[in-house]
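Trainee: starting from these lines, generate the structure:
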Amino acid sequence: MRMANAFWLRFIFLLLAGTRRANATLGRACLAGLLAGLASLPAGSTTAFGQGGNFDGFGLLNDAEQAAAPAAAPSRSLRSSDDWGPVPTDHLSLANAAPVLLPFFNNGPVFGLPGTVTGGFWDRTQLTGDWGGRRTDLARRGLFFDVYTTSAYQDLTSGGLEPGDWFVQNTQMSVNLDTGRAGLWDGGLIHFTTQARYGGTPEQTFNSGASVPVYTGLLEPDPLASSTMLPSEYFLVQGLSEQTSFMVGKISDIFIPDQTLFGDSYKFYFANFAFNKNPITTNFYNPTAWAVLGVWAPSKRLAFAGGVLDPNSRSQNLATNAFDRVNLYLTAVASYDIAGLPGQFSPAFNWSNQYQLDLTNPYGAIAPAQIPQAVGYLLGSPNSAGLPINNSSSSCFLIANASQYLYVADDSKEMATKLKSGVPLRGVGVFGRAGWAPKQTNTITGDGSVALFARGLAESRAYDSAGVGWYMNGISPDLQNQVRTYTGGALNVKNEQGMEVFYDYAITPAVRLIPSYQHIWNPLSGVAVGNDHTDLWMMRGTVVF
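Mentor: Reported below is the predicted structural model:
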């Protein structure tokens, strides 16, 4: 019996070492944050609302436009010392009123908005600078062009599925067109992004055995699409009034949903997906999704958003099987101040009728030879060929995130400007996530995470940041029982925990070096090879062009 167990345990390992985590990681970042951002879209407040977490500050749109006298797009000779503030326009401009939207959609800094620094190599926030003034002219006319690259090297020193190292290069190109500044129409923003990933294959990179990807960049442009470049996002945001707006198109489920007030960009901060999005969402969403979303903000500090998202969208296809199943999503965003320190709370609910594995009775009759494959599929392998799968067509989740600054070094005027523009504050804060999903249809049925984040504490190191975080993913008791039953008690799946610590060192504001360390207890699929932990070191290098 031991020899038989050893044989199929190794077989499960071979299944898992391939593209096993791909499907699970596909959706995680996806929807939750998108609507969380949309929820704050139109609500405006100079204090509690407009704090840069998602669509905050959209309610300032009308006031901001009233403050700017209508005028034609400026020529180069009209540039002032403050090139990054509101631009006089004949049409309502979202970049003027709510500049936070652009870095929110890009998941990174945007040239031509407040926070941009030109000048010498050691000071500029974009490596290629102003292109002799042409880039500023384009931004003032509503066209924002940004490129980001992140190089990641990981060395898994012990545990996981298999120790080893890999290298991955992510490149993102984003274009935003503000229709107001461009002289087209009021209150519109068109966004387009392409994502590229080169380097290690899924077989090499998904080797941690964890229930979540240890590097969020492995999801771009798709977990299975390595060594390629694909269009990942193309959508329209349209403001209708101070209280209503909508978004339609293919959105990023990595950048937009479940967004906290600070600290969730894998380009600069935490690498592990559990600190960027709620892990439960991976069972519902892919990294991109066709979406139609609406937002209503009854007050300056509270907004609601809801809509429908497609569970089948991928970067590799335009609209294959689009909306044959749906995710129905509802969220709220509440912003507040405690003793002048910004905070944010955002719950979200999702119901879906997409097919998901029924963990109470996952298979029909299977042959003994199929047991290794069946167990591998339960632990995350995408290989279900030939298995008599029993699906459920109804599931849901309830998640929430909260963020709170504990200390801010910026003065009140500078803080207000940064929050409205999506520029990270200098200070210390804490953020966390929690979620629940039915154990019958979800691998992760309960989760929680908390992280301490600091940025720019020393004035001489204003762009440096550091963080330490812990997460717990509660594995479905139904899944644990099924694995135990199919393996005759040889495998025992336990709840997974993990921690990460990182330091983001700014060589220049545009060039970052980010070492980090992660330790994971009881990685979900690590049990297939007898490992109860994962240790890995990572070095990232990010350049903002």
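
Trainee: C-alpha from now on. contacts and neighbour counts both.
Mentor: Noted.

Trainee: for the nearest residue to V511 once chain neighbours are set aside, helix, strand, or coil?
Mentor: Of all residues not flanking V511 in the chain, V543 sits nearest, at 4.7 Å (Cα to Cα, 6 or more residues apart in numbering). Under DSSP: H, G, I helix; E, B strand; the rest coil, V543 falls in the strand class.

Trainee: relative to A152, how far out is V543?
Mentor: For V543, the distance to A152 equals 12 Å [Cα to Cα, to the nearest Å].

Trainee: now T487
Mentor: Counting by Cα to Cα, the gap from T487 to A152 is 37 Å.

Trainee: neighbour count for these two, which is higher?
Mentor: More crowded of T487 and A152, by other Cα atoms under 10 Å: A152, with 23 against 17.

Trainee: for the more buried one, which non-adjacent residue is closest in space?
Mentor: R540 (4.4 Å).

Trainee: go on, P109?
Mentor: Using Cα to Cα, 6+ apart, the closest residue to P109 is P103 (5.3 Å).

Trainee: burial count for that neighbour?
Mentor: By other Cα under 10 Å, neighbour count at P103 equals 19.

Trainee: what of V326?
Mentor: So V326, with other Cα under 10 Å, has 18 neighbours.

Trainee: buried sites along the strand ranked longest in the chain?
Mentor: Assignment by DSSP state E gives strand 143-159 as the longest strand of the chain. For strand 143-159, burial by neighbour count (16 or more other Cα atoms under 10 Å) applies to 143-156, 158-159.

Trainee: one more sequence to fold, the one below, so I can look at both together:
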Amino acid sequence: MSLREKSFAIRGLAALLACLLLSGAPGLATGEAATAAAASASDDQPSAPGQSAGNDDDEGKAPDWQESTLSGDWGGTRQRLFDAGVQVDLVYTADYLRNNSGGLKRGGGYMGNVNLAIALDGEKLLGWRGGSAHLALISNSGGRVNLNDVGSFMGVDNLEAPVNRTGIFEAWLQQSFLDGKASLRAGLYPLDSEFYVTDSSGVFIHPSFGMAAEVADFGSLAGPSIYATSSYGARLRIDPDPAWYAMLAISRGIPSERIDTAGPNISWRKSSGSLLIGEIGFSPVQAGLLGDYFGPAGDDDDYTPISKVALGAWRYAPRFEQLTAVDANDEPLDSRHWGAYLLAEQTVHRVPGTKRDLSLFARYGFTDGRTSTLGHSLSAGMSFRGPFPGREDDVFGIAATRAHADPQGRALLADESGSPLTSSNETVVELTYQAPLLPGLVVQPVLQRIFNPGFQLPDSTVAGIRLQLTL
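Mentor: Here you go, the predicted model:
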């Protein structure tokens, strides 16, 4: 692809994102844009439940099962399967969290998740050049710590689902083309496996450090295809050069009446419209803007710093009912359900000659504020890999996230609870330490302080531990 073609592709995708955002926001051209702008500001880590594990950069390279799993290479069986085009990964995650003060009441409980992922290489299996497939089955178990004890609007744990279930969560086919610089993926596809994702926030267990709260929140009609309920969709990704990428996806909406259920939304007739989302990203390190800041990249140095800046936008069709606004006949007014986000993450320090490093992230997203409870959210934090010499795989993290409810959202929440809200914001600070004790065994204590849970409850303190087994 020539420089001119790359430039044209990037400009075209940027224009598409701009059109997507502006078409959902009739008032932006007349001043709301300025208001919105003023308001905005690893593989070593476990994936959130339902998120695809793995890294496209390592595609084609066999994992080191002896160093990353409890059961190893199964006497060579895993390597033979991999050589034939089949990779099988099984992860069990168990959390115990307890609310020690505030919230709804003191109490806690266990939550578990089994994730079986099968990746297929189409060329090795069938001679299908550039083809691949992915199947993920999940099984949830345990209680509902947030629902029963905390009462946070954003949640407390990315394992917690409305109901326990066992079944298919992800099932898609992918075709790569343009010498691997583009790919098309279609099937049962969760958006939070690729969109609005920051690697440096992956260590945290709070749900909003995956896909942020304002996008994950359901609107008045429907919500997105994310854990624990997915739906059919298609995604196009283009990587014109190593420093740039662009993605565009369309997915069926999950009806709002399914908030208290879980399972794939596989019926087109029972879906509620569709969601269109796009994201453009840039890597300062890959573009060479930081030079040899992290040291010379020798042949024996496979270190790769985190480095990404991305802009995304999304909108649903058809129009949604506004949360509380009505016309003169007391009929609900309708509006476009849309939003946009900006994220950035960067490794800012590396201990020379090691993989010990410090990475920072920040994310801001906003919605139309009429069809969704949340008007915007902001999160930021840091993760320090290898905080102590001799413990290069440990990760220490501290982060905070805040969600803001706009006037219609606050009115709806107050009406549903039957009592006035005490705040328009809910804020969470999480402190965690992830420690691999054996190959495939990770222990992770966690502490959260939640301010104004549910926008009206006493401040809550949640403490617990995560145990993750990679088999």
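
Trainee: so who does the alignment partner in structure 2 of Q480 of structure 1 touch?
Mentor: Superposed on structure 2 with TM-score structural alignment, Q480 of structure 1 falls opposite R410. By Cα atoms under 8 Å, 6 or more residues apart in numbering, the contact list for R410 of structure 2 reads T373, L421, S424.

Trainee: if we can go back for a sec, number of residues surrounding the residue nearest to V511 of structure 1?
Mentor: There are 21 residues near V543 of structure 1, going by other Cα under 10 Å.

Trainee: give the equivalent position in structure 2 for it.
Mentor: Match for V543 of structure 1 (TM-score structural alignment): L469.

Trainee: ok, M499 of structure 1 next?
Mentor: By TM-score structural alignment, M499 of structure 1 lines up with V429.

Trainee: one more: G217 of structure 1?
Mentor: So, by TM-score structural alignment, G217 of structure 1 is matched to L159.

Trainee: and R433 of structure 1, by the same measure?
Mentor: So R433 of structure 1 corresponds to R363, using TM-score structural alignment.

Trainee: let me know the helix or strand that L248 of structure 2 is in.
Mentor: Using DSSP states H and E, L248 of structure 2 maps to strand 244-252.

Trainee: who's in contact with the next helix-or-strand element following that strand?
Mentor: Once strand 244-252 of structure 2 ends, the next helix or strand along the chain (criterion: DSSP H and E) is strand 254-255. By Cα under 8 Å, 6+ apart, the residues outside strand 254-255 of structure 2 that reach it are L221, A222, G223, P224, S225, T229, S230, S231, N265, K270, S271, S272.

Trainee: do you know how far the fourth one is from E279 of structure 2?
Mentor: This points to P224 of structure 2. 15 Å.

Trainee: can I assume N23 of structure 1 is in contact with P223?
Mentor: Yes - the pair N23 of structure 1 and P223 passes the contact test of Cα atoms under 8 Å, sitting 7.5 Å apart.

Trainee: so for these two, which residue has more residues nearby?
Mentor: P223 (27 against 22).

Trainee: and the residue nearest to that one when sequence neighbours are not counted, helix, strand or coil?
Mentor: Nearest non-adjacent residue to P223 of structure 1, counting by Cα to Cα, 6+ apart: A22, 5.0 Å away. Here A22 of structure 1 is recorded as helix under three-state DSSP.

Trainee: could you check how many residues crowd around A22 of structure 1?
Mentor: 25.

Trainee: now swap in S335 of structure 2 and tell me
Mentor: Neighbours of S335 of structure 2 (other Cα under 10 Å): 19.

Trainee: got the contact list for it?
Mentor: R319, F320, E321, Q322, R370, T371.

Trainee: E496 of structure 1 now?
Mentor: A210, S211, M472, N473, G474, I475, I520, W521, N522, P523, L524.

Trainee: still on that earlier bit, most neighbours among the contacts of strand 254-255 of structure 2, please name it.
Mentor: Result: S230 is most packed of the contacts of strand 254-255 of structure 2 (other Cα under 10 Å), 28 neighbours.

Trainee: hang on, that residue packs against G187?
Mentor: No - S230 of structure 2 lies out of contact with G187 (Cα under 8 Å); the separation is 10.2 Å.

Trainee: shared neighbours of these two, anything?
Mentor: E170.

Trainee: circling back to that earlier point, wait, a helix at the match of Q480 of structure 1?
Mentor: Yes - assessed by three-state DSSP, R410 of structure 2 belongs to a helix.

Trainee: how far away is it from M111 of structure 2?
Mentor: 30 Å.

Trainee: what does D199 of structure 2 give?
Mentor: From D199 of structure 2 to M111 of structure 2 the distance is 24 Å (Cα to Cα).

Trainee: same question for S417 of structure 2.
Mentor: Counting by Cα to Cα - S417 of structure 2 and M111 of structure 2 are separated by 26 Å.

Trainee: got it, and G381 of structure 2?
Mentor: 25 Å.

Trainee: so where do the helices sit in the stretch 351-500 of structure 1?
Mentor: With DSSP state H, counting those that start in this stretch, the ranges of helices along the stretch 351-500 of structure 1 come out as 371-378, 412-421, 477-486.

Trainee: could the ones you listed go into a markdown table alongside distance to Q66 of structure 1?
Mentor: Below are the helices of the stretch 351-500 of structure 1 laid out as a markdown table (distance: least, Cα to Cα, whole Å):
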| stretch | distance to Q66 of structure 1 |
| --- | --- |
| helix 371-378 | 57 |
| helix 412-421 | 17 |
| helix 477-486 | 57 |
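
Trainee: looking at those, which is buried most?
Mentor: Mean neighbour count, computed with mean count of other Cα atoms under 10 Å, is highest for helix 371-378 among those, reaching a mean of 22.

Trainee: what does F144 of structure 1 correspond to in structure 2?
Mentor: Aligned partner of F144 of structure 1 by TM-score structural alignment: Q87.

Trainee: next up, the contacts around that match.
Mentor: Contacts of Q87 of structure 2 (Cα under 8 Å, 6+ apart): R78, L81, I118, A119, L120.
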